[in-house]
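Novice: Sharing a sequence plus its predicted fold:
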Amino acid sequence: MTTPKKIVLAYSGGLDTSYCIKYLTKEHGYDVHALTVDTGGFSPVELQEMEERAFTLGATSYQAVNVTEALYEECLRFLVYGNSLRYQTYPLSVSAERMFQALEVAKYANLIGADAIAHGSTGAGNDQVRFDLTFQLLAPGVEIITPIRDQQLSREAEVAYLARHGVSWPDKKGKYSINQGIWGTSVGGQETLTSHQNLPEEAWPVPVTVTEARTLKLHFEEGQFVGFDGERFDHSVAAVQALEAVAAPYGIGRDVHVGDTIIGIKGRVGFAAAAPMLIIKGHHLLEKHTLAKWQLYWKEQLGNWYGMMVHEGQFLDPVMRNMEAFLEDSQKTVSGDVFVTLHPYRFVLDGVDSPYDMLGAGFGQYGEMNTGWSGSDVKGFTRILALSGQVQAAAKGSSK
């Protein structure tokens, strides 16, 4: 009797990967080893339910591993240092998470000697590239199987297949694809397939329940978000989660991102990322007070580049370590407090308090007075500054 092949499935508990378990066991006889890589989006109760569902669907084994701390320390904090927002909008929530999920799945597949690795990505999005690329680099020779992509299945077809095999799927779960992690929640559905519709209120996992304005004081130490309102956390992950619990019920950080996928088509997805948006925007404001002009300029270039490489699945490229070294070195003076006021669906950055604030360095007040130079100094400065342009104009005139 032939021994069934081992296959490791990157299992999120959602519709796509639930279909994969049933399909791979029922149609192909695989021993499916379901692995859930938690990036901060699952409660203990949810993980228990996912394990029960995996075995009900036919999985041979189930494992859950939490990589939230590694995700933050090795990637997310650099996205904060770089103020990285995809197209100035999206905090790269899923982009970063998928890389660390793929890393852990490849590691597990090598550990148990799997014959194949499976994931539930479609053929239209970015995740297929991130998973495939990572598996090819870290688990070379292991077959990659993608039932949803290969069969070009719709969500309706997956729900119908599961129903034929005695598995019902809740209507809301079938209507919206929701991915939750420490760096935000993405929401995809019928509305995000259009160019003109927004997501309805019921699509968002956290409803708006708080309407009274609240002022917060965010604490940063060398670029790291460490707490708020006088409470400092031992781990940045705990600080992010606590801030999310306060800000999410305001509906802060909700938006619809329109971007270019790795494979070249346009994509549209809703996201809710209250804590990440507060942290990135607050950090950016603090940097504008505490970093020099050319530090800010080059950080902007590298922050965009770093975020783009994370989005494109290139986290393992060695140039990323080079950029991380620059970004971390730039944070030595980025310490202090950022004052922010929360309102329903929006927030306002009120200001900062930092011992490294250059605005109060004593050389002058913009538009008011100066103490570090005289009017004559400025006349000489501008005369020299204009010299290059005068040379160019003279050269152009003499060439006519």
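Specialist: Good, I have the coordinates.
Novice: C-alpha from now on. contacts and neighbour counts both.
Specialist: Noted.
Novice: List the residues that contact Thr122.
Specialist: With contact taken as CA atoms under 8 Å, 6 or more residues apart in numbering, Thr122 is in contact with 128, 146, 148-149, 152-153.
Novice: From Glu104, how far out is it?
Specialist: Distance check for Thr122 against Glu104: by CA to CA, to the nearest Å, it reads 20 Å.
Novice: same check, this time on Leu47
Specialist: Summarising the geometry, the distance separating Leu47 from Glu104, computed by CA to CA, is 17 Å.
Novice: Look at the two and report which has more neighbours.
Specialist: Taking other CA atoms under 10 Å, Leu47 and Glu104 do not tie; Glu104 has more neighbours (21 against 18).
Novice: which other residues reach the host helix or strand of the more buried one?
Specialist: In the assignment (DSSP states H and E), Glu104 maps to helix 93-112. Identification of contacts with helix 93-112 by CA under 8 Å, 6+ apart yields 7-10, 35, 37-39, 67, 71, 75-76, 116-117, 127, 130-131, 134-135, 138-139, 179, 181, 183-186, 310-313, 315.
Novice: How about residues contacting the following helix or strand past it?
Specialist: Proceeding N to C from helix 93-112, the next assigned helix or strand is strand 116-118, under DSSP H and E. Residues external to strand 116-118 that are found in contact with it (CA under 8 Å, 6+ apart): 5-10, 106, 109, 142-147.
Novice: Comparison target, given below:
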Amino acid sequence: MAQKPVKKVVLAYSGGLDTSIILKWLQTEYGAEVVTFTADLGQGEEIEPARAKALAAGVKPENIFIEDVREEFVRDFVFPMFRANTVYEGQYLLGTSIARPLIAKRQIEIARQVGADAVSHGATGKGNDQVRFELGYYGLEPDITVIAPWREWDFKSREALLEFAEKHQIQITKDKRGEAPFSVDANLLHSSSEGKVLEDPAVEAPEFVHMRTIAPEDAPDQPTIITIDFEKGDPVAIDGVAMSPATLLTKLNELGRDNGVGRLDLVENRFVGMKSRGVYETPGGTILLAAHRGIESITLDRGAMHLKDELMPKYASLVYNGFWFSPEREMLQAAIDYSQSKVSGQVRVKLYKGNVTVIGRTSPYSLYDQDLVTFEEGKVAYDHRDAGGFIKLNALRLRVLAKRDQRG
């Protein structure tokens, strides 16, 4: 039951069974007027039916918000994250994590617009998403009331949820009456699958779990070669064709899908303390990460590049754990964005049976000097004899240590 009076609540609403139950539960348990927000993040499903479902549940037409936020998602969240070459625990490209702050941001904006005093989400009490949503809410609106139904209600089983749905005439699709084989979250950057048939990390994921990529062994026998143009760290064109952020990522997803690129089977450490196994597909993001590192390899100074690599795990943890709106993430972002001022040029990439290989890179800001690295004599600004003193100076402390150990 409600612990605090709530007049109006903005619900992150997908139109699926869980959030449809939550919508009705908010109406019955809190007696609150519900405002729904449904975001098109490129999940690949038609979201307009959510409007009819919300109307059927008694939501006023003016309280139904359905928005295409794909361009904002890629431009303001995905691309800034990729400027840092962000991966969590060495592998995960954070596809689910990076979508949550945008949803939270729009919920708070809508709450202000309609005069709502609460927001709500459908994340469970065991996962990371509850943390990501709520840190976002509080970071933007510190006094907002947050309702997390999965931590409040008394439903003990899936059957109890279905009984509630039937009692209140909530539409239940036939496959929802049984046990779902696994749960799926998707957006333009990735899809993630967890639970049920994937819970045993010793068992290979069935092929039917994969929805965004063909199996690498089924990919074409001929490689696909593309070029990606970058400006200040962000991709702007594929094969010379300029594209908007969301259009470009969509194209990379298609290229990755057709070449079996971007599959990941991962056991990760959740922020709440448990390990979980997930199967992720990030075809376009996998290509983008390789290409971005490729253009950085010729445009970033060694010190800047290595510092970025040291900062990245911290940045990744902040995104994973829900601290997108924290001052430390913004501080890191400022440093990362500064590093990208000369990260412009073109990268040539080969896609072949699940692999992404950078095979060429050019930039008007390149730091690569062929005269310096050549083995041939020429206009060389490097004297080989200088290396001897350089090595001896760097070896000094090692020699002192070795002499001490020999005495001992």
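Specialist: Yep, that arrived. Note that the structure is predicted; figures quoted are calculated from it, not measured.
Novice: Can you flag which of the contacts of strand 116-118 of the first structure belong to strands?
Specialist: Judged by DSSP state E, the contacts of strand 116-118 of the first structure include 6-10, 143-145 as members of strands.
Novice: filter those residues to the buried ones?
Specialist: Using 16 or more other CA atoms under 10 Å as the burial test, these include 6-10, 144-145 as buried.
Novice: Report the two of these separated the most.
Specialist: Farthest pair in those (CA to CA) is Lys6 and Ala10. Separation: 13.3 Å.
Novice: wait, Ile172 of the second structure sits on Glu163?
Specialist: No: with the criterion set as CA atoms under 8 Å, Ile172 of the second structure and Glu163 do not qualify as a contacting pair; they are 10.4 Å apart.
Novice: Identify the contacts common to these two.
Specialist: Both Ile172 of the second structure and Glu163 lack any common contacting residue under the criterion CA under 8 Å, 6+ apart.
Novice: Would you mind finding the match for Pro283 of the second structure in the first structure?
Specialist: If you follow Pro283 of the second structure across to the first structure using TM-score structural alignment, you land on Ala274.
Novice: Likewise for Ala116 of the second structure?
Specialist: Alignment of Ala116 of the second structure against the first structure is given by TM-score structural alignment, with Ala114 as its counterpart.
Novice: any idea how far that match is from Asp127 of the first structure?
Specialist: Noted for Ala114 of the first structure: a distance of 21 Å to Asp127 of the first structure, by CA to CA.
Novice: And Val340 of the first structure, by the same measure?
Specialist: Shown here: Val340 of the first structure relative to Asp127 of the first structure, a distance of 34 Å by CA to CA.
Novice: what's the answer for Arg98 of the first structure, then?
Specialist: The span separating Arg98 of the first structure from Asp127 of the first structure equals 7 Å under the rule CA to CA.
Novice: Quickly list what's touching both of the two.
Specialist: Shared contacts of Arg98 of the first structure and Asp127, defined by CA under 8 Å, 6+ apart, are absent.
Novice: related to what we said a few turns ago, the match of Pro283 of the second structure: what's its closest spatial neighbour, skipping adjacent residues?
Specialist: The shortest distance from Ala274 of the first structure to any non-neighbouring residue, by CA to CA, 6 or more residues apart in numbering, is to Gly253 (4.2 Å).
Novice: Hmm, that neighbour is touching Tyr345, no?
Specialist: Yes: because the distance of 7.3 Å satisfies CA under 8 Å, Gly253 of the first structure is recorded as touching Tyr345.
Novice: Between these two, which is the more surrounded one?
Specialist: It is Gly253, of Gly253 of the first structure and Tyr345, that has more neighbours when counted by other CA under 10 Å, with 25 against 17.
Novice: Can you tell me the residue that sits opposite that one in the second structure?
Specialist: For Gly253 of the first structure, the equivalent position in the second structure is taken to be Gly262, counting by TM-score structural alignment.
Novice: For its match, give its distance to Glu72 of the second structure.
Specialist: Counting by CA to CA, the gap from Gly262 of the second structure to Glu72 of the second structure is 23 Å.
Novice: do the same with Leu351 of the second structure
Specialist: The value you get for Leu351 of the second structure to Glu72 of the second structure, if CA to CA is used, is 28 Å.
Novice: More neighbours: which of these two?
Specialist: For Leu351 of the second structure and Glu72, the more surrounded residue by other CA under 10 Å is Leu351, and the numbers stand at 23 against 14.
Novice: corresponding residue for that one in the first structure?
Specialist: Counting by TM-score structural alignment, Leu351 of the second structure lines up with Leu342 in the first structure.
Novice: Doesn't that match belong to a helix?
Specialist: No: the assignment for Leu342 of the first structure is strand, going by DSSP: H, G, I helix; E, B strand; the rest coil, so no helix is present there.
Novice: got a list of what it touches?
Specialist: If you count contacts by CA under 8 Å, 6+ apart, Leu342 of the first structure has them with 213-216, 247, 250, 252, 348.
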